[in-house]
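Student: sequence and predicted structure below; questions after.
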Amino acid sequence: MPSVIENSYEEAKKLYAAHGIDVDRVLEQLAAIKISMHCWQGDDVRGFLNRDQDLTGGISVTGNYPGAARTPEELRSDLEKAFSLIPGKHKVNLHAIYADTEEKVELDRIEPKHYEKWVEWAKVQGLGLDFNPTCFSHEKSSDGFTLSHSDPAIRQFWIDHCKASRSIGAYFGEQLGQTCVTNIWIPDGFKDVPVDRLAPRRRLKSALDEVFAEELNPAHNLDAVESKLFGLGSEAYVVGSHEFYMGYGLQNNKLICLDAGHFHPTEVISNKLSALSLFVEGILLHVSRPMRWDSDHVVTLDDELLEISKELVQGDLLGKTHIGLDFFDASINRVAAWVIGTRNTLKALLRAMLVPVEALRQAELAGDYTTRLALTEEFKTYPFGAVWDYYCAKSGVPVREDWLAEVKSYERDVLLKRGV
């Protein structure tokens, strides 16, 4: 490790220690956090089961940057490259369409055997796996409805798919010794104002009851439900609204997923965490970056990411929160997108940990809002970057922008040779 990095770290430690912050301990805490990195950034949400199927469900990926993964082997290679540039040991979040099998299998008939190569790879890499049923980009979702569909046969198809997905999630957790979070998101909704808002939600509730009927070992699998305010093609009405899933999750003890891009543009999930934490045993976060009508931009170190991290740290919510990423951008190098988003999420958590929370809390309780504001502002320019550099160097990954040269080299030697 270069001496300048160590020296800067030691000087930073002294500044933080003056406020009672043990930086070495903070880095131990950071190393224990696992970010679930989403596989679908690597191939533009195409998957491998129905690769020729057009994207539906309000999902659209823009851009044509060369080098998208075309096979499970290429996707795993890209993930390995990304993880080699990110400090810590993390997880991979799979969608059902990413099965690695030569068998032609329908979504309602998927089994753990269709993902065995992912499990063996994860064991070798020391990674965990999370899972999602894929309730979009399928002929049985072409009209925009799945679990709330008015046709009982189509609805049953999606129920069986979600049940099979839970079994796969439980298998992942058992095999890898890391709890798998299996998250359900559906695109169901209307483009224009419906006559009946209640009936689809009744059908969805009944379908979810059937999906979750089998009790699974929570050490192996945890269920989550994910809401959305609107989507392309469902601008007027989404069956699985925030209110619906919050009620369902609370009533049925499921993780409630908060996606940073699934709410009104003036609404932020950081302000929801403390309230929700009082009533749930666990929360799933999908860290993304909303921008107008598109909710899935690469995560940057912006104000909302910093606020989310602050809430998790200051509210002592890290133990009950599962953090995953959810964005897809085909206009830039896809491996770089993973690295930027994951490193930024870790940076935000580190910065939140390097704040004198107790001193700020005491000032607030005493009504000393002057001290609260002064310390909050001063710590924004404390040298957390020196701590981050040390953490990267200690973890054996590139410091600062040095990772970009490795991505560019990988692009030249691997990605550009894949063709179109």
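Tutor: Arrived safely, thanks for sending. Residues are numbered from 1 along each chain as shown.

Student: rest of the way, CA atoms for contacts and neighbours
Tutor: Noted.

Student: wait, Ala393 touches Val399, no?
Tutor: Yes. Between Ala393 and Val399 there is a contact under C-alpha atoms under 8 Å: 6.1 Å.

Student: now Ile332: closest residue in space that isn't a chain neighbour?
Tutor: Tyr65 (5.8 Å; C-alpha to C-alpha, 6 or more residues apart in numbering).

Student: I'd like the distance between the one you found and Arg418.
Tutor: Counting by C-alpha to C-alpha, to the nearest Å, the separation of Tyr65 from Arg418 is 12 Å.

Student: how about Asp151?
Tutor: Taking C-alpha to C-alpha as the measure, Asp151 falls 42 Å from Arg418.

Student: for comparison:
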Amino acid sequence: MKIKRIETAYELAKEQYAELGVDTDAVLEKMKEVVISLHCWQTDDVGGFETPDASLSGGGIQATGNYPGKANSIEQMRQDLGKVMELLPGKQRLNLHATYGEFFGKKVDRDEISVENFQGWIDWAKEQKTGLDFNGTYFSHPKADSGFTLSSKNEGIRQFWVEHMKRCREIGAEMGKQLGTPCVHNTWIPDGMKDVPIDRNGYRALLKKSLDEGYEKEVSKDYLKDAMESKLFGIGAESMTVGSHDFYLGYAIKNNKLICLDNGHFHPTEQVGDKISACLQFVDEALLHITRPVRWDSDHVVTLNEEVQLIASEIARNNFFNRVNIGLDFFDASINRIGAYVTGTRAAQKAFLIALLEPTKKLLEWEENEHYFERLALLEELKAKPFGAVWDYFCLLNDVPAGENYIQEVQQYEKTVLSKR
């Protein structure tokens, strides 16, 4: 796409938005606050590198498809991540799971992992001038096969996972300390029951006990932010999920933790966009996992849809950028993984751009004066405004391919890199 054409289209778009009282130059400056944490597991189908042939199993998680070009080593993963970041405007972070450490050919169980196993990632992040986030991995492990980890009634198993959590927090804190930006440490567990349980309370009491033990060591929020992620149900845990939204929200409020909202982890009629302002009345910060739940928690590649737009709009309308940590969570192995990565991330970024281009002051004025027809009409007219021209200019300013030009970049990367694996 020619630079002159992009600049001309932007100037025309700028005039249209100015008529609504929106300063597009200021919006592009505000986009610097939209920092998205990229989920590393899109590059390798949530496999990780605990063992040379590591593959996903258990926990109700599954990446479908077998498209060629999967990252089979940390070196290949970093190469792929570098390419992804080349094709994204704005700022990004990287979100790691505990199974993505460097284990140097040794068997390092999850209650034994340490900063040593992630120092390579910290050094990589320094080179990239970016931050890291971190997740404990409570699935794909023999001690998770019973369906219970932090809520297990087997004390040995429970303590194993508590130790894993403690070590993950230590690793995350060191990431934040070395990189000078707080690491968001997220905890999600698959614990639950396939059929109707009798002792829901007992399992939740154990989960609370485990969290209390895991969080016992105080860590400065300058280095580490602790989050917890709920789920409605999982495969093999259809009748009861120990870590429900009610449980974690209560715990987060009482203990000043972050609540993680994954828009694939709720009933299809619930909207995470509606939950953001509700939760932020009672917790200081929240964490988002933006995904596309085609059939509940199917983790499809994010697209620019109404659900994602509501999430972005709620954050932009209330200027919650310093209170909401934006992350992604999807994994598609049926198409080019790098293309999926870039497409999904750019879709999320577009949603935030559209949200910031909204004449919120005018819409709010009509709303408070009960001019609901006018509010609805303008919201509809905004859908036809040339936000794409502003997006292309945003890409141009960030020296990344505008419009559909990134498709060719991904195709070339597949030809020269992915096809040779």
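Tutor: Happy to help now that I have it. Everything numeric in this text was worked out from a predicted model, so none of it was measured.

Student: compare neighbour counts for Asp151 and Arg418 of structure 1 and give me the winner.
Tutor: Applying other C-alpha atoms under 10 Å to Asp151 of structure 1 and Arg418 shows that Arg418 carries more neighbours, namely 14 against 11.

Student: count the residues that sit near the nearest residue to the more buried one once chain neighbours are set aside.
Tutor: Of all residues beyond its chain neighbours, the one nearest Arg418 of structure 1 is Gly67 (5.9 Å), with distances taken as C-alpha to C-alpha, 6+ apart. By the criterion of other C-alpha under 10 Å, Gly67 of structure 1 has 23 neighbours.

Student: map the residue nearest to Ile332 of structure 1 across to structure 2 for me.
Tutor: Aligning on TM-score structural alignment places Tyr65 of structure 1 opposite Tyr67 in structure 2.

Student: give me the number of residues near that match?
Tutor: There are 12 residues near Tyr67 of structure 2, going by other C-alpha under 10 Å.

Student: could you do Glu370 of structure 2 as well?
Tutor: Glu370 of structure 2 has 11 neighbouring residues, counting by other C-alpha under 10 Å.

Student: where does the longest helix belonging to structure 1 end up in structure 2?
Tutor: Identified as the longest helix of structure 1 according to DSSP state H is helix 152-176. Counting by TM-score structural alignment, helix 152-176 of structure 1 pairs with residues 155-179 of structure 2.

Student: likewise for stretch 358-374 of structure 1?
Tutor: Using TM-score structural alignment, stretch 358-374 of structure 1 pairs with 361-377 in structure 2.

Student: for the counterpart of Asp262 of structure 2 in structure 1, give me its contacts.
Tutor: For Asp262 of structure 2, the aligned residue in structure 1 is Asp259 (criterion: TM-score structural alignment). Going by C-alpha atoms under 8 Å, 6 or more residues apart in numbering, Asp259 of structure 1 touches Glu226, Ser227, Lys228, Ile269, Leu285, His286, Val287, Ser288.

Student: apply 7 Å and report the result again.
Tutor: By C-alpha atoms under 7 Å, 6 or more residues apart in numbering, the residues touching Asp259 of structure 1 are Leu285, His286, Val287, Ser288.

Student: so which of these wins on neighbours?
Tutor: Val287 leads these on contacts (other C-alpha under 10 Å) with 28 neighbours.

Student: that one reaches Phe328, doesn't it?
Tutor: No. Using C-alpha atoms under 7 Å, Val287 of structure 1 is not in contact with Phe328; the gap is 11.9 Å.

Student: and the gap between the aligned partner of Leu325 of structure 1 in structure 2 and Ile157 of structure 2?
Tutor: Matched by TM-score structural alignment, Leu325 of structure 1 corresponds to Leu328 in structure 2. Using C-alpha to C-alpha, Leu328 of structure 2 is found at 30 Å from Ile157 of structure 2.

Student: neighbour count: these two, which is higher?
Tutor: Leu328 (25 against 19).

Student: mind checking how far that one is from Gln62 of structure 2?
Tutor: Distance from Leu328 of structure 2 to Gln62 of structure 2, by C-alpha to C-alpha: 16 Å.

Student: OK, contacts around Ile35 of structure 1?
Tutor: Residues in contact with Ile35 of structure 1 (C-alpha under 7 Å, 6+ apart) are His90, Lys91, Ile323, Gly324.

Student: can we see that at 10 Å?
Tutor: For Ile35 of structure 1, the contacting residues are 88-93, 128, 287, 322-325, 342-343, 345-346, by C-alpha atoms under 10 Å, 6 or more residues apart in numbering.

Student: that one and Leu222 of structure 1: what is the separation?
Tutor: From Ile35 of structure 1 across to Leu222 of structure 1, the span is 16 Å (C-alpha to C-alpha).
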